[in-house]
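Colleague: please work out how this folds:
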Amino acid sequence: MTSFAARPGSPGSRIVGLGSFQPDTVVSNHDLAKIMDTSDEWIRERVGIVNRRVAKPEELLVDMAVEAGAKAIADAGLAPTDIEAVLVATCTMPSQIPNAAAQVAHRIGVLAAPAFDLNAACAGFCYALATGSDLVRAGSARYVLVIGAEKLTDWVNPTDRSTAIIFADGAGAAVVGPSEEAAIGPVSWGSAGDLSGMIAVEDRDSFIFQEGQSVFRWATTQIAPIAIDAVERAGIELSDVDVFVPHQANLRIIEAIAKRLKAKGARDDLKIARDIVDSGNTSSASIPLALDHLRQAGEIASGDVALLVGFGAGLSYAGQVVRCP
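Modeller: Here you go, the predicted structure:
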């Protein structure tokens, strides 16, 4: 039997660069209180958000993805021509064709690379990171640009206080490259399609809808075990984790999951990403945004062990342990 040639892969993979982008326009709780029945106190109490970033009509999702992706490539010390695949996790493109990834690759200067979008909503970045890691380890690409980008305000009713107070815009990115040792752990992921109606956009003429209380109960009870499973798959202990970077859905959800992790062995000094407070919920962009902001603030260092976990519409969820670049 004739055997096929195979491109050699890498023993492991790692994040070698990070980048992020947020629009300049800041919308505060007080701004929202002027156009709907809400208040700063009401919003802080329920979701923990103080400010969120909102893109202008002319600022496109692809524009934000390009900015974040280019920063991640530069941070990795690479040129665009070093990138061999581009993945964009998003659920808010204004149309399904063409995809975001091919446009992003072209504008950054990544030439003729495979480029595709991935929609797992708020778990999208973790799904895309796992896919990028597997591409590197299998030898399908040496360096992969992974971006989470969302313009959620295109899909939110601006006067609906159940969604307009939460969702925001932005992009975050990571470059995944080869490593002699695994620095991106095995992914723990799955879905609960029977609950898909809890977060949905009914059709192309509709706004995003979510059953807030149902989502809250699901996330606060079901996500901690996924995070713990990701740690176990990586062959480490919860006490080895330095920083917890969950999807920035709601500060109360974040705190509830972190409390469960500490009850199971996470350290008391575990750093917890709370980017939600000033960035809002940016779906697939929230984890890379939060990770990059923690690094910019000097709250994490290269080599720190970070536990990432995304969850949202689908319902989809995913988590993995990574070493910070």
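Colleague: C-alpha from now on. contacts and neighbour counts both.
Modeller: Fine.
Colleague: where along this structure do the helices fall?
Modeller: Assigned by DSSP state H, the helices in the chain fall at 29-33, 40-47, 61-75, 100-108, 124-138, 212-233, 251-263, 276-279, 286-296.
Colleague: so which of those is nearest Glu150?
Modeller: helix 61-75 (6.0 Å; C-alpha to C-alpha).
Colleague: make a markdown table out of the helices of the chain and add distance to Leu308.
Modeller: What follows is the helices of the chain, written out as a markdown table (distance: least, C-alpha to C-alpha, whole Å):
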| stretch | distance to Leu308 |
| --- | --- |
| helix 29-33 | 28 |
| helix 40-47 | 20 |
| helix 61-75 | 18 |
| helix 100-108 | 23 |
| helix 124-138 | 7 |
| helix 212-233 | 8 |
| helix 251-263 | 12 |
| helix 276-279 | 15 |
| helix 286-296 | 7 |
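Colleague: let me have those helices in JSON lines, extended by mean neighbour count.
Modeller: Shown next, in JSON lines, are the helices of the chain (neighbours: other C-alpha atoms under 10 Å):
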{"stretch": "helix 29-33", "mean neighbour count": "17"}
{"stretch": "helix 40-47", "mean neighbour count": "16"}
{"stretch": "helix 61-75", "mean neighbour count": "24"}
{"stretch": "helix 100-108", "mean neighbour count": "22"}
{"stretch": "helix 124-138", "mean neighbour count": "26"}
{"stretch": "helix 212-233", "mean neighbour count": "18"}
{"stretch": "helix 251-263", "mean neighbour count": "19"}
{"stretch": "helix 276-279", "mean neighbour count": "22"}
{"stretch": "helix 286-296", "mean neighbour count": "24"}
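Colleague: for the comparison step, fold the sequence that follows:
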Amino acid sequence: MSGSRVVALGHYQPERVLTNADLEKMVDTDDEWILQRTGIATRRIAAEKETVADMATEAGANALKASGLAPSDIGQVIVATCSAIDRSPSTAAQVAARLAIPSAVVFDLNNACAGFCTALATADHTVRAGAARHALVIGAEKMSDLVDWTDRSSCILLGDGAGAAVVSASDEARIGPAVWGSDPSRSNAVRLVNEWQPRFEQEGQSVFRWATSELPAVAVQACERAGIAVGDLAAVVTHQANLRIIEALTKRMGLPESVVVGRDVVESGNTSAASVPLALSKMAERGELPSGKPVLLFAFGGGLSWAGQVITAP
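Modeller: Model (predicted):
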């Protein structure tokens, strides 16, 4: 086998829906203000005792079921997260135990919002090197634990959830080369502060300018490295940070109207490392991803880091 491919997807979201009207009762804000600045209408909030591992397990189980593989087939489990509080056993180890995956290599990966695409590239490299034949890659976050609910600039943004993909060996490379990197000189632009009770903070205008001015060219580079033109894409799924960022970034990429753009941020909010696989899985469930067609995944955020690749839709 000379490559790898995404063979199945799955996702999970908590039951509780937090609307903009709900937020109006909590902080000095209103629906119009939130929609104009972020495009977010609702977000899902996990139950108090619902953990990152709980959500990751549900998404992973759905992806594994869709793949038709047995738990014993999985040789690697990676969970991308920046909100999990457990250091050992890792979230990935907890997922493997709950899904009865017997002997996979398991670890968590923290590259903030770029985490899932980074983890997907890592799984691709693992499978292509022959170190595992099948991998389970999950992005899962409980961002509601990190929110200052008195800060109207940040509490309107974040949500909880998880998305997952099963990666398998393939006779052709169906996951393109990763375009990834970071700008540590600006790492404080998005941050989690206070070690014992972390809180999400960001410099919103700086992040907006960076994402919309510097990253479109990087996203196009991911297409070039995969050997396709931007116009050949069937869909683009970026990090669901803010609808204004998504629309500005994809516009500056020069996408034709035929390309479907993920806008799950409207109903799910910003779920950090979970946002790309969550949006991707929901698009597939709705029939918006034609099987066998190229899809650009591109994530960015804290670090400041970015990661992306073109995959073939399962």
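Colleague: post the TM-score for the overlay when you can.
Modeller: Once superposed, chain against chain, the TM-score is 0.98 (TM-score structural alignment, normalised by the length of structure 2); 313 aligned residues with a C-alpha RMSD of 0.9 Å.
Colleague: nearest to Ser316 of structure 1, out of the helices of structure 1?
Modeller: Among the helices of structure 1, the nearest to Ser316 of structure 1 by C-alpha to C-alpha is helix 124-138 (8.5 Å).
Colleague: check the mean deviation of the closest one from structure 2.
Modeller: Here the mean offset of helix 124-138 of structure 1 against structure 2 after fitting is 0.3 Å, by mean C-alpha distance after the TM-score superposition for structure 1.
Colleague: ditto for stretch 212-226 of structure 1
Modeller: Stretch 212-226 of structure 1 sits 0.9 Å off on average (mean C-alpha distance after the TM-score superposition for structure 1).
Colleague: in structure 2, what stretch matches that stretch?
Modeller: Per TM-score structural alignment, the counterpart of stretch 212-226 of structure 1 in structure 2 is residues 204-218.
Colleague: and stretch 9-21 of structure 2, how far apart are its ends?
Modeller: The first and last residues of stretch 9-21 of structure 2 sit 32 Å apart, counting by C-alpha to C-alpha, to the nearest Å.
Colleague: what range in structure 1 does that stretch sit on?
Modeller: Counting by TM-score structural alignment, stretch 9-21 of structure 2 corresponds to 18-30 in structure 1.
Colleague: what does the matching stretch rub up against?
Modeller: Residues outside stretch 18-30 of structure 1 that contact it (C-alpha atoms under 8 Å, 6 or more residues apart in numbering) are 39-40, 43, 49-56, 64-65, 67-73, 75-76, 165, 169-175, 288-289, 292, 325.
Colleague: now with 6 Å, please.
Modeller: Where contact means C-alpha atoms under 6 Å, 6 or more residues apart in numbering, the residues beyond stretch 18-30 of structure 1 that reach it are 40, 50-55, 68, 71-72, 170-174, 289.
Colleague: I'd like the distance from that stretch to the chain centre, please.
Modeller: Remark: stretch 18-30 of structure 1 is offset 15 Å from the chain centroid, using C-alpha atoms, centre = their mean, to the nearest Å.
Colleague: buried residues, that stretch. List them.
Modeller: Leu18, Gly19, Ser20, Phe21, Gln22, Pro23, Val26, Val27, Ser28, Asn29 (16 or more other C-alpha atoms under 10 Å).
Colleague: may I see these organised as TSV, with distance to Phe216 of structure 1 added?
Modeller: Listed next are those as TSV, based on distance: C-alpha to C-alpha, whole Å:
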residue	distance to Phe216 of structure 1
Leu18	30
Gly19	29
Ser20	27
Phe21	28
Gln22	26
Pro23	28
Val26	26
Val27	24
Ser28	23
Asn29	21
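Colleague: next, count neighbours for Ala55 of structure 1.
Modeller: 22 (other C-alpha atoms under 10 Å).
Colleague: how about it, what's its partner in structure 2?
Modeller: Under TM-score structural alignment, Ala55 of structure 1 pairs with Ala46 in structure 2.
Colleague: how far away is that match from Ala96 of structure 2?
Modeller: From Ala46 of structure 2 to Ala96 of structure 2 the distance is 21 Å (C-alpha to C-alpha).
Colleague: same check, this time on Ala59 of structure 2
Modeller: Going from Ala59 of structure 2 to Ala96 of structure 2 by C-alpha to C-alpha gives 12 Å.
Colleague: sorry, back to before: now for the contacts of stretch 18-30 of structure 1, which pair is the farthest apart?
Modeller: Maximum distance among the contacts of stretch 18-30 of structure 1 (C-alpha to C-alpha): 34.4 Å, for Asp40 and Ala72.
Colleague: show me what Gln320 of structure 1 lines up with in structure 2.
Modeller: Match for Gln320 of structure 1 (TM-score structural alignment): Gln309.
Colleague: swap in Leu129 of structure 1?
Modeller: Applying TM-score structural alignment, one finds that Leu129 of structure 1 aligns to Leu120 in structure 2.
Colleague: what's the burial count for the residue nearest to its match when sequence neighbours are not counted?
Modeller: Using C-alpha to C-alpha, 6 or more residues apart in numbering and skipping the chain neighbours, the partner closest in space to Leu120 of structure 2 is Val137 (6.3 Å). The tally of other residues near Val137 of structure 2 (other C-alpha under 10 Å) stands at 32.
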